[in-house]
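Novice: Kindly generate the corresponding structure for this input.
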Amino acid sequence: MRGTEPTWSQCRRLARSVRAARHGREAYAWMRPRAAAGMFRQRGPLPLLLAVAAAEGLLVSQGDSGVAVLEPPMRKRRRPLSVRWTVLRFAAQHWGLLLLAGPPISLLLLAIAAALLHAVVPALLVIAVLTAYLAAAMTSGLITQIVSDSRRPPIRAVANTMAATSWSLVLLHQPDDQSARQLFDSAYQRFTALVRAEIKLAAHELGGEVRVRVTDTLVGRLSGITTEVMRDLVSSSVRAGMPFGPGTELILMANATTDQEPSTRQPQVAFFWLYLFALTVLTLGLPMMIVVPERSDCLGAECAVALTDYGRALDWLVYQMLFQNVPGLSPSSGNSVVLGVLAHLLLPMTLLVGVVAARRSMAEHRHRVSVAQRERERMLTNAHVLIVVTTPVEWRSVARAAYRATGKAVAMDFQHRQVVYELGSIRDTTVSMIRIGDQGALSPGGSALSTVDAIQQVRPDYAILTGICYGLRPKEHRIGDVVLGKRVQDLDHQKWVEEQTIQVRGENIQPSPTLLGRCHAVAGTWTGSAVREGEMVSWTKLLNSDSAVKALREQRPDAIGGEMEGSGFHAAARREGVEWVIVKSISDWAGQHFDAEGREAEIGKPDDFQQRAADNAADFVLHMIEMGALSAKPSDMRR
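Specialist: Below you'll find the predicted structure:
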């Protein structure tokens, strides 16, 4: 359906598929809530809603079964459509109003026409039908309001408020469990594309051009998700947060989530409804207390106006509540007079209880909205860490470590030049990852350009290059030891002089003191492999030579390890003003023949050690995040 207007038959098939789902009726009621006049739906039939959403670019479909529908905030200007679709959109959005006002207006015009033609009887009949229609609509609206207010949980009202002020995912339906994640990701990508297009259009109209990163939240409701698999998938997504706890109505989706426990209040008893119930019982029971004394105390003619039966007593009591007297009725007993005086107090007491209940309800609603807003702000303001890896082994190690910490699978963002892998939130720290396309620093897919693109996309507070490296001290260190680069020496910039003398002219840079301090602190709580600190060399040459390693060790006697991407990585991070550090783990000795324990052996560069080293480096980085070491933004520290 993307890019073309769907046929009515396609929309009808999608609507039938939604209704047939396990939670389809709940989603249908959410898409088409009752209007103020309860006998009508507020919005049009579901096929019409789907067709209009597709015309506006708000519908994402998968054949004739899977469908997701987005809805912009109420304040947003809707996309201009053709005359046909504009009329259909108005009908879909104001269906209840059209059904409520359309027939009465038509009947009124018909009655006027009949009266002008002197057809009095038909005119009266039309007016009678019109009166009955309005009475039925008003009665239905009153009953619906009372029933819905008593059944609707407070969180649903908060969800309605949030959905009206933010982009919302109003429907998510896919009966095929295998395609559920694809539909959810497509819906989220459509949301980011729509927001980005809107901002770019606004900039273009002002004569400018911008690069856009979407930071808004997408509000979802559990009622709009039709299958259990899809509900579990959304709830467990790294993008989703539920401010009122698992299984509740409101779902907030963004490029970040929170793992803090929600701050909620205990549900309160609806005292106003209990008061009305008690008042009704009292009103129906008091006439029995009036009738008996009235029958015994009335004398002769007084009995004609006395409250001697239940109907008279009930009428008189209701009038007393309204500070009125019933013509032709008068109490004859002192007991009735006292009860009448007490009945005068019920109306002001009811008004007082109603005002207090309304204020408490509004305060509770404001509190819940503030909780949701704080959650939304927290989702958007977490400290952000970008983890940079190069090889598939490194990617898998980080993904597994993040899954152990969050319990959520990796989500992929394809909206930018660089694919960003969202790993979720850990201790108020949003974690993203990129994988560099090529080894080394200077190629188009190397660490320098890839890191610049990623930083400009996600705007992280911290950047960490992790993965595997080669060691330079096989007698002192072991395969799998974590290497923390206290300084990074760039070996690519060299000057060759006579007698094959090489002068290194590259930078020797210290990483972020903040991140180094964090690494030092958490190393004391790390129970994994040994953590080695020292100088790392960065050279875009793949070493597998004993002589080259010996020359390197002689040239850089303080170096403890080396790799290929560090120089481009730190140059990009420094250019973009991001705190950075390099944390890797030894997987080999760059061609020298030593085994895992540093003993000489004819094993070259064993791939078996790469997985162990990548796991250790990833575990150390995630351990640092889990300790809360990166939960504070650098900007907050400077305050």
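Novice: drop to CA atoms for contacts and neighbour counts, all remaining ones
Specialist: Noted.
Novice: Show me which positions of stretch 474-489 end up buried.
Specialist: Buried residues in stretch 474-489, counted by 16 or more other CA atoms under 10 Å: 474, 477-489.
Novice: Now, those residues that are in strands?
Specialist: When DSSP state E is applied, these are split such that 482-489 fall in strands.
Novice: need those in a markdown table with distance to E26, can you?
Specialist: Below are those laid out as a markdown table (distance: CA to CA, whole Å):
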| residue | distance to E26 |
| --- | --- |
| V482 | 52 |
| V483 | 54 |
| L484 | 54 |
| G485 | 56 |
| K486 | 58 |
| R487 | 59 |
| V488 | 58 |
| Q489 | 61 |
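Novice: Now do the strand or helix carrying L351: distance to the chain's middle.
Specialist: Using DSSP states H and E, L351 sits within helix 346-381. In terms of CA atoms, centre = their mean, to the nearest Å, the centre of helix 346-381 is found 22 Å from the chain centre.
Novice: Which of the residues in it are classified as buried?
Specialist: Residues 346, 353-354, 357, 364-365, 368-369, 371-372, 375-376, 378-380 are the ones in helix 346-381 that count as buried (16+ other CA under 10 Å).
Novice: For these, name the two members farthest from one another.
Specialist: Farthest-apart pair in the buried residues of helix 346-381 is L346 and L380; separation 50.3 Å (CA to CA).
Novice: rewinding a little: which one of the buried residues of helix 346-381 is nearest V621?
Specialist: Nearest to V621 among those: M379, at 21.6 Å, using CA to CA.
Novice: Nearest residue to V219 in space, please, no chain neighbours.
Specialist: Spatially, and ignoring its direct neighbours in sequence, V219 is nearest to S168 (4.4 Å; CA to CA, 6 or more residues apart in numbering).
Novice: Make sure that neighbour is indeed in a strand.
Specialist: Yes: looking at S168 with DSSP: H, G, I helix; E, B strand; the rest coil, it is inside a strand.
Novice: any idea of the angle the host helix or strand of A614 forms with strand 482-490?
Specialist: In this assignment (DSSP H and E), A614 forms part of helix 608-626. Helix 608-626 runs at 100 degrees relative to strand 482-490, counting by axes from the mean of the first three to the mean of the last three CA atoms, to 10 degrees.
Novice: Quick one: list the elements packing against helix 608-626.
Specialist: helix 392-406, strand 462-471, strand 482-490, helix 513-523, strand 579-588 (3 or more CA pairs under 8 Å, 6 or more residues apart in numbering; DSSP states H and E).
Novice: this one next, for a side-by-side:
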Amino acid sequence: MGDAVQRLIAENRPCDVLLVTATQTETRAILTRFGQQPRTHYVLGPTAAIDLGWVGSARIYLVQSEMGSTGLGASQVTVTEAIDSLRPAAVIAVGMAFGADRGKQEVGLVLISRQLVLYEKQRVGTEADGATAVTARGDRVTASPELLARFRLAANTCACQVEFGLLLSGEKLIDNDDYRRRLLALEPEAIGGEMEGSGVYAAASSRKVDWIVVKAICDWADGKKSHRKQARQEQAATASAGFVLHALTGGGFTRDNLRHRAYH
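Specialist: Okay, here's the model as predicted:
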């Protein structure tokens, strides 16, 4: 643990909520929505945390991982390092996702993980007629009930569009309509998908810290990702950052308010 983090703890400024992003667009959206005043950075081993200050009586910090959940710098490693250093009561993955149904959803719709399904683990077999048979075998995990309750309350007082449900989480940056359709056929209840949630879940659960994924739709992973890519990504990142700020402002996110079970 670095000297800066030791000073932070000594000054009684513990982290209540850790926000996690994976791209510059997502990070900039957080910094913009939370205000652009000078920030304090803390080096936490291979990553760095940004002190976002107080929101709704909770102390908020931000880390940015690499894209994906596994590998050096990805969300599982980054969040584990941040939890070990900052001891947050809750971890929230914020940013961009793909939607499952273009006909019913729109860019900027905020998706919240009631559950995650880790889709990478699959059984690939062969049918009697020789056709490939794929069976989903990944974990299906439920986000923190305490965080879900707070975000449901926030959804009732926010003008933005929000949908709760099952999110797909895996390592693939999907932009292929055939693959997307096959994946959704395995998990027809899914409302969308993303890449970092499984690492956030693994890191937070191993440390007994509450977690949730809050990401907005930027595309439909259908081979058309490049169409107005930057504008759609900025819209999605801004929508998710704004909704998280709205929820935090409502209060109830301090370690005393949450079921604080993080290890020490």
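Novice: coming back round to it: so can I have CSV of the helices and strands packed on helix 608-626 of the first structure showing distance to S235 of the first structure?
Specialist: Shown next, in CSV, are those (distance: least, CA to CA, whole Å):
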stretch, distance to S235 of the first structure
helix 392-406, 12
strand 462-471, 27
strand 482-490, 35
helix 513-523, 31
strand 579-588, 32
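Novice: of all the ones you listed, which lies closest to I502 of the first structure?
Specialist: strand 482-490 (13.5 Å).
Novice: The closest one vs the second structure - mean distance after superposition?
Specialist: Superposing on the second structure and averaging over aligned pairs (mean CA distance after the TM-score superposition for the first structure), strand 482-490 of the first structure comes out at 0.5 Å.
Novice: Read off where that strand ends up in the second structure.
Specialist: The alignment of strand 482-490 of the first structure onto the second structure (TM-score structural alignment) spans residues 110-118.
Novice: same thing with stretch 362-375 of the first structure?
Specialist: Counting by TM-score structural alignment, stretch 362-375 of the first structure lines up with no residues of the second structure.
Novice: Quick test: name the residue nearest the centre of the second structure.
Specialist: When the second structure is reduced to its mean C-alpha position, the closest residue under CA atoms, centre = their mean turns out to be A93, at 2.1 Å.
Novice: what residue of the first structure matches up with that residue?
Specialist: Using TM-score structural alignment, the partner of A93 of the second structure in the first structure is L465.
Novice: quick one: contacts for its match?
Specialist: For L465 of the first structure, the contacting residues are 387-389, 566, 569, 580-584, by CA atoms under 8 Å, 6 or more residues apart in numbering.
Novice: Which one of these is nearest to D428 of the first structure?
Specialist: Closest to D428 of the first structure, out of all of those and judged by CA to CA, is I387, at 16.0 Å.
Novice: so the closest one is in which element?
Specialist: Short version, using DSSP H and E: I387 of the first structure is in strand 383-389.
Novice: now that strand against strand 579-588, angle please.
Specialist: Using the same axes, to 10 degrees, strand 383-389 of the first structure lies at 30 degrees relative to strand 579-588.
Novice: which of the residues in strand 383-389 of the first structure are buried?
Specialist: For strand 383-389 of the first structure, by 16+ other CA under 10 Å, it's 383-389.
Novice: so can I have JSON lines of the residues you listed showing distance to M433 of the first structure?
Specialist: Below are the buried residues of strand 383-389 of the first structure laid out as JSON lines (distance: CA to CA, whole Å):
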{"residue": "A383", "distance to M433 of the first structure": "14"}
{"residue": "H384", "distance to M433 of the first structure": "11"}
{"residue": "V385", "distance to M433 of the first structure": "8"}
{"residue": "L386", "distance to M433 of the first structure": "5"}
{"residue": "I387", "distance to M433 of the first structure": "5"}
{"residue": "V388", "distance to M433 of the first structure": "6"}
{"residue": "V389", "distance to M433 of the first structure": "8"}
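Novice: Residue in the first structure paired with V43 of the second structure?
Specialist: Residue pairing (TM-score structural alignment): V43 of the second structure is matched to F414 of the first structure.
Novice: In contact with its match, which residues?
Specialist: Contacts here follow CA under 8 Å, 6+ apart; on that basis F414 of the first structure touches 189, 420.
Novice: Distance of it relative to M230 of the first structure?
Specialist: In this view, F414 of the first structure and M230 of the first structure are 21 Å apart by CA to CA, to the nearest Å.
Novice: Quickly note the distance from L134 of the first structure to P606 of the first structure.
Specialist: Look at L134 of the first structure and P606 of the first structure: by CA to CA, they are 84 Å apart.
Novice: Oops, could you answer that again for T514 of the first structure instead?
Specialist: Taking CA to CA, one finds T514 of the first structure at 35 Å from P606 of the first structure.
Novice: what's the span of stretch 13-21 of the second structure, first residue to last?
Specialist: With CA to CA as the measure, the ends of stretch 13-21 of the second structure fall 22 Å from one another.
Novice: How far off centre is it?
Specialist: With CA atoms, centre = their mean as the basis, the mean position of stretch 13-21 of the second structure lies at 13 Å from the chain mean.
Novice: Any chance you could list what contacts it?
Specialist: Identification of contacts with stretch 13-21 of the second structure by CA under 8 Å, 6+ apart yields 8, 27, 58-65, 75, 79, 86-95, 253-255.
Novice: And these, which of them are buried?
Specialist: 27, 58-65, 75, 79, 86-95, 253-255.
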